[in-house]
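Asker: Sequence and predicted model, in that order:
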Amino acid sequence: MAMNIERDLHMATGDGQTSYTRNSRIQEKAFFQIKPILEKATRDVYTALLPRTMIVADLGCSSGPNTLCFISEVIGTIARYCKEVGLPHDHPQLQFFLNDLPSNDFNNLFKLVERFNKLTARNHQGEAPPPCYISGLPGSYYTRLFPRQSVHLFHSLFCLQWRSHAPEGVKGTRKTHQDKGDIYITKTTSPTLVKLFQQQFQRDIALFLKLRYEELVFGGHIILTCIGRKHEDVLRGESNHHLYGLLAQSLQSLVDEGLLKKEKLDSFYLPVYSPSIGEVVAIVEKSGMFNMNHIKLFETDWDPESHAVHDSVSSGVNVARCIRAVMEPLIASYFGETILDRLFKEYAHRVAKHLEKEKTKHAVIVLSMKKRCYMKTGTYSSNSFTESLQRAMIYGIRKRKLPL
């Protein structure tokens, strides 16, 4: 069966042992790292624009608890700010949209939202939090999702390494002898294939930025966190080369055992690309649509439980669970469900052997940006005077208690 991104690209469903809900600790640890950046962006948006209804979107929310951590952080930031300025009960209304592809397990997500609402109400019995409304929004973030200039804050965690589809140009073509068995870029990948991956990334991100620019209010912010790479040289040995290379080796072992057809593996590519900071900056600057407030790279262990685990075998199992929670639906759709247990057992073994030799980490890029104001001359400017005047007018209207 051919790969269909909208149908096949979603995290493992439900809340069982192999589900994303139970195996998203890597994402949780990354979110903890970006919390100060999120808090600053939230405060900046709110204090600059003072919206009575603040529209916030989590793109690629998936079906686990991390999107609720994001919601909680935004609510807490607004509540703290209102208390600091002496308006503890003058909260804006917060409308959250949780976006992912239609195949996402929204049913499981809504169950978590119900628990979250009850917990929030219990934790704020003495002091009411900002009114909060949460909705699901199925659809690809490589399409328009919102009305023009309607969103104040966008957030996306561990999603933009995913492409809209496998690299253009590889569909219907055969891998060279050099590329046989590759499902992503490795040290030996042919320059032609590397270029196809890079070009697909550039097209997708340019489109993503254009769409989000149209949907953001002027002065709105966007925070993007994705799996990246440390070095500008894409062929240099990096975390994801090893991570996906070991998965390719595990699939090849099933071919050797006669459990998979060689032709099937040779036609399979992961629709991912891990960019460098330089690549991200180049695309943002070329777009001319955003001012970058903050960009940095940090690292996190492959094994999210590495602090409590002291042997490579256990770490191999942990890493395999995390990757299975992400890759299982894609692999099951393309190769069939019957190979899953055997595949990820082999993968855990190969990861353990790799970790015995080196303790590899994920490289994570976080980027915070603000939408630029468009000038009639055709140039872009942050136009701080106009923004300050707009803020003063909005604040004056609110003080007079007139509707916006």
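Answerer: Thanks, I have it.

Asker: hey, let's count contacts and neighbours off CA atoms from now on
Answerer: Noted.

Asker: Touching, residue 364 and residue 239? I think so.
Answerer: No - using Cα atoms under 8 Å, residue 364 makes no contact with residue 239, being 10.6 Å away.

Asker: overlap in contacts of those two?
Answerer: Common neighbours of residue 364 and residue 239 (criterion: Cα atoms under 8 Å, 6 or more residues apart in numbering): residue 229.

Asker: another structure for you, compare them:
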Amino acid sequence: MDMTKVFHVNGGDEETTYAKNSDMQKRALSLEKSFVEEALLDYLGGKDFPEKMVIADLGCSMGPNALTPTKEIIDVVRDQCRKLGRRSPEFMVYLNDLPGNDFNNIFTSLQPDFYSKMREEEQCCVAGVPGSFHGRLFLSKSLHFVHSSASLHWLSQVPSGLDAKSGSMLNKGKIYISKTSSKAVVDAYKQQFHNDFSMFLESRAKEVIPGGHMVLSFMGRESIDPIVEECCYPWELIAQSLMSMVSEGIIQEEKVDRFNMPCYIASIQEVKTIVEDEGSFIINRLEAMDLYWDVDSSCEGENALLSRGERVSRMLRSILQSTLSFHFGMELMDELFGRLSDIISSHLSNIEGKFVVLILSVTRQ
């Protein structure tokens, strides 16, 4: 599975679009605000105050959250410049995601409100940069500040040896690491994340100026155990939905056996070790925070009228549909996510579902 060609959130204006089902991601962005402000104030407190500031948002996606980090970063810089009696720098903002992302949605939303506000005091230019952040994207020593939210748990590919082309079926009936997964499956996922995150850091090390900062947030875990329930059960519930369709002859069992989700939920210690081993960045803060699947009071619009299971199922569909439909077929997506909605509703009646978000702040040495 070529992630650069397959993976993207749902664009358009339908009920399952990412733009209408990203309330949880909005809450995730709020968790990292203190990290972003702290990193920016540290950078602006340096000896060389920038006349131009280049910002990259990696995995920007689309919808109402796409420009939120950029606005908040620029607001912090502006406020600090006022306090210091300095002229605010000009801004160059790069919005990055995979080529299948709905960049048109983002650039349509730039006009007129974003530009009219951002250009009140200084020049602000915005450009889209399609491509994988697992490799190089920008010129050497060109970035002052890098941000990424809810993206780095996605791998560049299904772990080597588990993809359908290899003919392996080491993870039968599952789509991610589970309590029944063999050591070979767990090790394959760990190694793929190690390779991808190391490459991400190596690439950014070439692009970020000395003293530049990055704030990265992504799904993770506090436990050293990779099969801890809180990071496995979202994928386990999707696997249950698929296997229920297998039991009724809707999907062939081999189809499920050959599918593995291209993501990894890393531990704090794994992230810390990889950053330290790569050696280009100093860790300023690394913390884990809880993000609950569904909070009724936070939902807006028509989503407020849905059941908890329907809301969470729609959120997952808005992110995962492209990957799942590529393997199982678009014609099965309504059935799959309808079943998932019921399974999630049952699950949430017994346990409060949550993700763990890792937030990492680093400085380029």
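Answerer: Cool, got the structure. Model, not experiment: these values are computed from the prediction.

Asker: How many neighbouring residues does residue 222 of the second structure have?
Answerer: Residue 222 of the second structure is flanked by 20 other residues according to other Cα atoms under 10 Å.

Asker: Hmm, residue 267 and it touching each other?
Answerer: Yes - the criterion here is Cα under 8 Å, and residue 222 of the second structure meets it with residue 267 at 5.6 Å.

Asker: which neighbours do those two share?
Answerer: Joint contacts of residue 222 of the second structure and residue 267 (Cα under 8 Å, 6+ apart) do not exist.

Asker: can you give me the strands for the first structure?
Answerer: Secondary structure of the first structure (DSSP state E): strands located at 53-59, 93-100, 132-138, 151-157, 216-228, 290-301, 361-371, 373-374, 380-381.

Asker: Residue 114 of the second structure -> the first structure?
Answerer: Structural correspondence for residue 114 of the second structure with respect to the first structure (TM-score structural alignment): residue 117.

Asker: Any figure for the gap between that match and residue 161 of the first structure?
Answerer: From residue 117 of the first structure across to residue 161 of the first structure, the span is 31 Å (Cα to Cα, to the nearest Å).

Asker: neighbour count winner among those two?
Answerer: Using other Cα under 10 Å, the more surrounded residue of residue 117 of the first structure and residue 161 is residue 161, with 18 against 15.

Asker: ok, whatever residue of the second structure lines up with the more buried one to residue 36 of the second structure distance?
Answerer: Matched by TM-score structural alignment, residue 161 of the first structure corresponds to residue 153 in the second structure. For residue 153 of the second structure, the distance to residue 36 of the second structure (Cα to Cα) stands at 19 Å.

Asker: Residue 16 of the second structure now?
Answerer: 30 Å.

Asker: try residue 341 of the second structure
Answerer: Counting by Cα to Cα - residue 341 of the second structure and residue 36 of the second structure are separated by 35 Å.

Asker: go on, residue 267 of the second structure?
Answerer: 21 Å.

Asker: Among the two, which residue is more densely surrounded?
Answerer: Ranked by neighbour count (other Cα under 10 Å), residue 267 of the second structure and residue 36 place residue 36 first, with 24 against 20.

Asker: what do we get in the first structure for the more buried one?
Answerer: By TM-score structural alignment, residue 36 of the second structure lines up with residue 38 in the first structure.

Asker: Look at residue 120 of the second structure and say how many residues are nearby.
Answerer: Residue 120 of the second structure: 9 neighbours (other Cα under 10 Å).

Asker: Also residue 292 of the second structure?
Answerer: 14.

Asker: That one corresponds to which position in the first structure?
Answerer: Using TM-score structural alignment, residue 292 of the second structure pairs with residue 301 in the first structure.

Asker: who touches the closest residue in space to its match that isn't next to it in sequence in this structure?
Answerer: Excluding the flanking residues, the one nearest residue 301 of the first structure by Cα to Cα, 6 or more residues apart in numbering is residue 361, at 4.4 Å. Taking Cα under 8 Å, 6+ apart as the criterion, residue 361 of the first structure is in contact with 239, 299, 300, 301, 302.

Asker: between these, which is closest to residue 293 of the first structure?
Answerer: Of all these, residue 293 of the first structure sits closest to residue 299, with 20.2 Å by Cα to Cα.

Asker: Tell me how far the closest residue to the closest one other than its chain neighbours lies from residue 152 of the first structure.
Answerer: In space, and not counting its chain neighbours, residue 299 of the first structure is closest to residue 363: 4.7 Å by Cα to Cα, 6+ apart. Distance, residue 363 of the first structure to residue 152 of the first structure, by Cα to Cα: 28 Å.

Asker: re earlier: quickly name whichever of the contacts of residue 361 of the first structure is closest to residue 129 of the first structure.
Answerer: Nearest to residue 129 of the first structure among the contacts of residue 361 of the first structure: residue 300, at 32.8 Å, using Cα to Cα.

Asker: Please report how far the residue nearest to residue 38 of the first structure when sequence neighbours are not counted lies from residue 154 of the first structure.
Answerer: Nearest non-adjacent residue to residue 38 of the first structure, counting by Cα to Cα, 6+ apart: residue 223, 7.2 Å away. Applying Cα to Cα, the value for residue 223 of the first structure to residue 154 of the first structure is 6 Å.

Asker: do residue 3 of the first structure as well
Answerer: In terms of Cα to Cα, residue 3 of the first structure sits 28 Å off from residue 154 of the first structure.

Asker: in the first structure, what residues pair with the biggest helix by length in the second structure?
Answerer: If you go by DSSP state H, the second structure has its longest helix at helix 183-207. Aligned using TM-score structural alignment, helix 183-207 of the second structure spans residues 191-215 in the first structure.

Asker: Comparing the matching stretch with the second structure, how large is the average distance?
Answerer: Once superposed with the second structure, the aligned residues differ from stretch 191-215 of the first structure by a mean of 0.5 Å; criterion: mean Cα distance after the TM-score superposition for the first structure.

Asker: For that stretch, buried residues please.
Answerer: Under the neighbour-count criterion of 16 or more other Cα atoms under 10 Å, stretch 191-215 of the first structure has 193-194, 196-198, 200-202, 204-205, 207-215 buried.

Asker: which residues sit against that stretch?
Answerer: Against stretch 191-215 of the first structure from outside (Cα under 8 Å, 6+ apart): 141-151, 160, 163-164, 166-170, 185, 273, 283-284, 287, 289-290, 371.

Asker: again, but for stretch 232-248 of the first structure
Answerer: Counting by Cα under 8 Å, 6+ apart, 181-189, 229-230, 274, 276-279, 347, 350-351, 360-363 sit against stretch 232-248 of the first structure.
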